[in-house]
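1. Below: sequence and its predicted model.
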Amino acid sequence: MKFEVMTTDQIAARIADLLEEQLKQKPDSVLGMTTGSSPIKYGIFQEWIRREEAGELDFAGATFVNPDELIGIAPDHPESYYTFMQEHLFQHLRTKRGAAHIPDGSAADLEQECKRFDQVLRDLQFVDWQLMGLGLNGHIAFIEPADSIPVTTYVADIYEQNRPSGSVHFSTPEEVPSRTITIGLEAVMKSRSIVLVAAGANKADIVAEAFQGPVTTRVPASLLQLHPNVTVILDEGSAKRLAL
């Protein structure tokens, strides 16, 4: 596990550099995406769009995969991860080819949808380069803390603190999704390269717990200590409790 500490305004460029290296080595890479606040707050997707426009990134051979989706809303719902990716990244890329692979949270048979998505991942031979964020409770993708974590894609309950909130697109609290489809440990551990970003002093405790504490399913990110190729991108605030 490699740690890189930088200012927040350097994060987007550093992650874009890592992505650029990946696509030069393997233009047909399977790229794992992430939603949440980090890609937008730190300008990560915006930097990819800028570099593609400048001819520095070419996604023509790449395949995009998202590891999770909210359950109970259609893909075209304003709060779906499908919509998030379309609005913030995919519709802006000129060299992207083909549809992204994202679980369908509106599927009538969720168990079958989990199996279908697992087959998609296996057909792709899993992900070459996975971008991840880190939740305040240690979740990665939407793998929430639990006594045990499934190996394959599964339906997960969302911790209350992580449910979408404050959206005008939900009329009542009951409409806010409380479950997701998310990848399991197989997909995480078979990702050939993982880049995780966590910034802000409010992440300092969970960063230290996840990456220098015991490996436990109660802190899902701690399982990345067992992965052979993880780069953790931090700022000074999130890194302040690490013994680097």
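-> Happy to help now that I have it.
2. Could you use CA atoms for every contact and neighbour count after this?
-> Noted.
3. Tally up the residues packed near Met1, please.
-> 13 (other Cα atoms under 10 Å).
4. The one 10 residues further on now?
-> With neighbours defined by other Cα under 10 Å, the count for Ile11 comes to 25.
5. measure it to Ser106 for me?
-> Per Cα to Cα, to the nearest Å, Ile11 is found 34 Å from Ser106.
6. swap in Gln86?
-> 17 Å.
7. now do Lys240
-> From Lys240 across to Ser106, the span is 41 Å (Cα to Cα).
8. cool, and His88?
-> 21 Å.
9. most centrally placed residue in the protein?
-> Nearest residue to the geometric centre of the chain (Cα atoms, centre = their mean): Thr34, 2.7 Å.
10. who's in contact with it?
-> 66-67, 131-133, 141 (Cα atoms under 8 Å, 6 or more residues apart in numbering).
11. neighbours of Lys96, just the number please.
-> Neighbours around Lys96, by other Cα under 10 Å: 18.
12. so it, which of the three states?
-> coil (DSSP: H, G, I helix; E, B strand; the rest coil).
13. Arg116 too?
-> helix.
14. circling back to that earlier point, how close does the residue nearest to the centre of the chain sit to Arg179?
-> When distance is defined by Cα to Cα, Thr34 is 17 Å away from Arg179.
15. With Gln119 instead?
-> Distance of Gln119 to Arg179, given as Cα to Cα: 21 Å.
16. Neighbour count for the two, which is higher?
-> Neighbour tally, Gln119 and Arg179, criterion other Cα under 10 Å: the higher count belongs to Arg179, 18 against 14.
17. who touches the more buried one in this structure?
-> Taking Cα under 8 Å, 6+ apart as the test, what Arg179 contacts is 70-71, 155-158.
18. Disregarding flanking residues, what is the spatial nearest neighbour of it?
-> Asp157 (4.4 Å; Cα to Cα, 6 or more residues apart in numbering).
19. The one you found contacts Thr180, doesn't it?
-> Yes - counting by Cα atoms under 8 Å, Asp157 does reach Thr180; the two are 6.5 Å apart.
20. Same drill for the two, tell me which one is more crowded.
-> The residue with more neighbours, out of Asp157 and Thr180, is Thr180; 23 against 16, by other Cα under 10 Å.
21. Second structure follows, compare the two:
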Amino acid sequence: MRIIIEKDYEAMSKKSAEILAEVVNEKPEAVLGLATGGTPVSMYRNLIDMNKEGKIDFSKVTSVNLDEYKGLSGDHDQSYRYFMNNNLFNHINIDKKNTYVPNGLAEDIEKECSEYDKRIENLGGIDLQLLGIGNNGHIGFNEPDDFLHMSTHLTGLTEGTIEANARFFDKKEDVPTEAITMGLGGIMKAKKILLIASGENKAEIISKLVEGKITTQVPATLLQVHPNVTIVVDEAAASLLKK
């Protein structure tokens, strides 16, 4: 597990963008596992700038997103498809036909999940998986539990996750209570993992991720056994690390 500590959020975002760009520049047809949320927004802005400057070419890249809310269409302004289009895809030279996000309106959720995993397998797997981390240690929407799912699945969201995401909606009651998410097995199959976090509110969970015991009650700790994980954090998020 490689840990990179940058001064602040903007420096963390720039470094993360450089790491992703390095993967694409080495393999132009790379398969990228992408994430949503507040943390990667500036990283995506950096990638947009790099694309405009000719430092990275997305024309042959395929992307697969971690998750999507159940019940939201791709044109809903809080869906993750909308987020990705608005924050990245609309501004770079990627072919949107090669960008995949789970279908939150799928009538047969089980079939949607199975086909999503098959698509990733047919693509040859994920070259770089980008991850954020929840305050309770969830990655994707894999919440703390006694048992964790290997494959893409429908999951209920914890009260804490719903409250954390309520800031993006008009009111808490509007936050979906279920989501389709890539499973821990799918995440762990990625050839390389890049996890990013910033702020004092992430310091405790980053400490558990890096230095705590592996437990399904903190799903992100499973990353400790992955052979190629890079964690990029700012000084605030790294403030409780002992080393």
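-> That came through fine. Model, not experiment: these values are computed from the prediction.
22. Overlay the chains and give the TM-score.
-> The TM-score (TM-score structural alignment, normalised by the length of the second structure) is 0.94; 240 aligned residues with a Cα RMSD of 1.5 Å.
23. measure the residue nearest to the centre of the first structure to Lys240 of the first structure for me?
-> Per Cα to Cα, Thr34 of the first structure is found 24 Å from Lys240 of the first structure.
24. Over to Lys2 of the first structure?
-> For Lys2 of the first structure relative to Lys240 of the first structure (Cα to Cα), the value is 16 Å.
25. likewise Ala201 of the first structure?
-> Distance from Ala201 of the first structure to Lys240 of the first structure, by Cα to Cα: 8 Å.
26. residues in contact with Lys172 of the second structure?
-> Lys172 of the second structure sits next to 162-163, 166 when contact means Cα under 8 Å, 6+ apart.
27. buried subset of those?
-> 162, 166 (16 or more other Cα atoms under 10 Å).
28. Reformat the contacts of Lys172 of the second structure as TSV; add secondary structure.
-> Formatted as TSV, the contacts of Lys172 of the second structure follow (three-state DSSP):
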residue	secondary structure
Ile162	helix
Glu163	helix
Ala166	helix
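29. Now flag whichever of the contacts of Lys172 of the second structure is closest to Asn122 of the second structure.
-> For the contacts of Lys172 of the second structure, the closest approach to Asn122 of the second structure (Cα to Cα) belongs to Ile162, at 33.1 Å.
30. Was I right to think the closest one contacts Thr177?
-> Yes - Ile162 of the second structure is within contact range of Thr177, at 7.1 Å (criterion: Cα under 8 Å).
31. Around Gly186 of the second structure, count how many other residues there are.
-> Neighbours of Gly186 of the second structure (other Cα under 10 Å): 20.
32. How much space separates the aligned partner of it in the first structure from Phe117 of the first structure?
-> For Gly186 of the second structure, the aligned position in the first structure is occupied by Ala187, per TM-score structural alignment. As for Ala187 of the first structure, its distance to Phe117 of the first structure is 11 Å (criterion: Cα to Cα).
33. Same check on Asp123 of the first structure?
-> 10 Å.
34. So for the two, which sits in the more crowded spot?
-> Phe117 (23 against 9).
35. show me what contacts the more buried one?
-> Contacts of Phe117 of the first structure (Cα under 8 Å, 6+ apart): 103, 153.
36. those helices in the second structure, which residues are they?
-> Assigned by DSSP state H, the second structure shows helices spanning 9-26, 41-52, 80-87, 109-122, 159-165, 184-188, 203-211.
37. List the contacts of the longest one.
-> The one in question is helix 9-26 of the second structure. 5-6, 30, 40, 42-44, 46-47, 55-58, 61, 127-128, 194, 196, 198-199, 232-234.
38. Any quick ChimeraX command for the buried ones out of those residues?
-> Selection of buried members from these for ChimeraX, criterion 16+ other Cα under 10 Å:
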select :5,6,30,40,42,43,44,46,47,56,57,58,61,127,128,194,196,198,199,232,233,234
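39. From the contacts of helix 9-26 of the second structure, which land in strands?
-> Counting by DSSP state E, the part of the contacts of helix 9-26 of the second structure found in strands is 5-6, 128, 194, 196, 232-234.
40. Touching, Glu144 of the first structure and Leu136? I think so.
-> No - look at Glu144 of the first structure against Leu136 with Cα under 8 Å: they stay out of range, at 10.5 Å.
41. of those two, who's got more company?
-> Taking neighbours as other Cα under 10 Å, Glu144 of the first structure and Leu136 compare with Glu144 leading, 24 against 17.
42. distance of the more buried one from Thr172 of the first structure?
-> 24 Å.
43. Over to Ser165 of the first structure?
-> 10 Å.
44. same deal with Gln161 of the first structure?
-> Counting by Cα to Cα - Gln161 of the first structure and Thr172 of the first structure are separated by 17 Å.
45. now Leu185 of the first structure
-> Counting by Cα to Cα - Leu185 of the first structure and Thr172 of the first structure are separated by 33 Å.
46. Likewise for Glu186 of the first structure?
-> Shown here: Glu186 of the first structure relative to Thr172 of the first structure, a distance of 36 Å by Cα to Cα.
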